[in-house]
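Colleague: Please find the sequence and the predicted model below.
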Amino acid sequence: MMGIVGVVGRVLLGLFFLLPGLMKAMDPAQGLELMVARDVPFHVPLFWASVVIEVVFGAMLVFGLQAVIAALVLAGLTLAINIGVHNFWAVPEDLMRAELQLFVKNTAVMGGLLVAAAWAYSKR
């Protein structure tokens, strides 16, 4: 039973990155605009690097390929996005609540990714 729960959790976490990564690749304007608004340096290459990471490592997590590495890379990406894009402490007050909510949600996703990495490692 717990094996099924772990697999479903891993797949859902992978899809959380894979599907948005594909959508960003098809329509990059909104993501690039957000990065410009947050003064992210080198926003174009960093945007495309994040898309590749989301798609490749999200798919790896979905299919259980090197799941430990995939989960840890995605956790690192999520941390970088939290600091660079959802930096609620540095946005105007009218955006702070929404950015704080995204920051907290992403922090929970990072926790899930760390659990997925630990679970996948224990199955080796």
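Modeller: Ah, there it is. Predicted, not measured: the structure shown is a model, and the values here were computed from it.
Colleague: Could you use CA atoms for every contact and neighbour count after this?
Modeller: Noted.
Colleague: What is the helix or strand hosting residue 95 packed up against?
Modeller: Using DSSP states H and E, the element containing residue 95 is helix 93-122. Here helix 93-122 touches helix 2-26, helix 67-84, going by 3 or more CA pairs under 8 Å, 6 or more residues apart in numbering; DSSP states H and E.
Colleague: buried sites along that helix?
Modeller: 96, 99-100, 102-103, 106-107, 109-110, 112-117, 119-120 (16 or more other CA atoms under 10 Å).
Colleague: And for stretch 15-32?
Modeller: Of the residues in stretch 15-32, 15-18, 21, 24-25, 28, 31-32 count as buried by neighbour count, 16+ other CA under 10 Å.
Colleague: Run through who's touching that stretch.
Modeller: Outside stretch 15-32, the residues that touch it by CA atoms under 8 Å, 6 or more residues apart in numbering are 43-44, 47-48, 50-52, 54-59, 62.
Colleague: One more to weigh against that first structure:
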Amino acid sequence: MSILNVVGRAALASIFVQGGLSAVQQPQQRAKLVAQAGLPAPELLTQINGGVMVLSGSLMTLGIMPRTSALALLAALVPTTVVGHPFWQFEEGAQRQGQMLHFAKNLALMGGLLLVVADTGERR
């Protein structure tokens, strides 16, 4: 395992650990979006999603089952992206642009996670 893989995984995981802690400790704002999406128990779902992010991000950082952890983060990030950044629901303007930016950021994170999933540790 190269030092670049270790540092890259830790850097990628940091946003999930930080965001997940926030969702667990203060779910109210995010839960409003979950409720608007029509999902049941919005605060509980928000905290579960945050917990998955904290646990999986921590495991990925430590190099414990990094590919499985990245898959779990992908599974948590997809609904987070769709529910949390529905840019298509806004008219043209700053709010739509902001949501589009966050949606695209999450797509980029998904790409990074897919690279971790694809990393079998083989030398090339």
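Modeller: Yep, that arrived. Quick caveat, the model's predicted, so the values are computed rather than measured.
Colleague: And the TM-score, once the two are fitted together?
Modeller: After superposition, the two chains reach a TM-score of 0.84 (TM-score structural alignment, normalised by the length of the first structure), with 120 aligned residues with a CA RMSD of 1.9 Å.
Colleague: circling back: will you turn the helices and strands packed on helix 93-122 of the first structure into JSON lines that also has distance to residue 37 of the first structure?
Modeller: Formatted as JSON lines, these follow (distance: least, CA to CA, whole Å):
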{"stretch": "helix 2-26", "distance to residue 37 of the first structure": "17"}
{"stretch": "helix 67-84", "distance to residue 37 of the first structure": "11"}
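Colleague: looking at the ones you listed, which is buried most?
Modeller: Highest mean neighbour count of those: helix 67-84, a mean of 19 (counted as mean count of other CA atoms under 10 Å).
Colleague: Which neighbouring elements make contact with that helix?
Modeller: On a contact count with 3+ CA pairs under 8 Å, 6+ apart, helix 67-84 of the first structure meets helix 43-63, helix 93-122.
Colleague: one more time with 10 Å, if that's ok
Modeller: Counting contacts by 3 or more CA pairs under 10 Å, 6 or more residues apart in numbering; DSSP states H and E, helix 67-84 of the first structure packs against helix 2-26, helix 43-63, helix 93-122.
Colleague: tell me the angle the shortest one makes with helix 67-84.
Modeller: With axes from the mean of the first three to the mean of the last three CA atoms, to 10 degrees applied, the angle from helix 43-63 of the first structure to helix 67-84 works out at 150 degrees.
Colleague: and the most centrally placed residue in the second structure, what is it in contact with?
Modeller: Ranked by distance to the mean C-alpha position of the second structure (CA atoms, centre = their mean), the top residue is residue 77 at 3.8 Å. Contact analysis of residue 77 of the second structure by CA atoms under 10 Å, 6 or more residues apart in numbering lists 16, 49-50, 52-53, 71, 83-84, 106-107, 109-110.
Colleague: Output the residues you listed as TSV; include the columns distance to residue 9 of the second structure.
Modeller: Below are the contacts of residue 77 of the second structure laid out as TSV (distance: CA to CA, whole Å):
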residue	distance to residue 9 of the second structure
16	11
49	20
50	18
52	16
53	14
71	13
83	25
84	24
106	16
107	17
109	11
110	13
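Colleague: out of these, which one sits closest to residue 36 of the second structure?
Modeller: Checking these against residue 36 of the second structure by CA to CA gives residue 83 as the nearest, at 8.5 Å.
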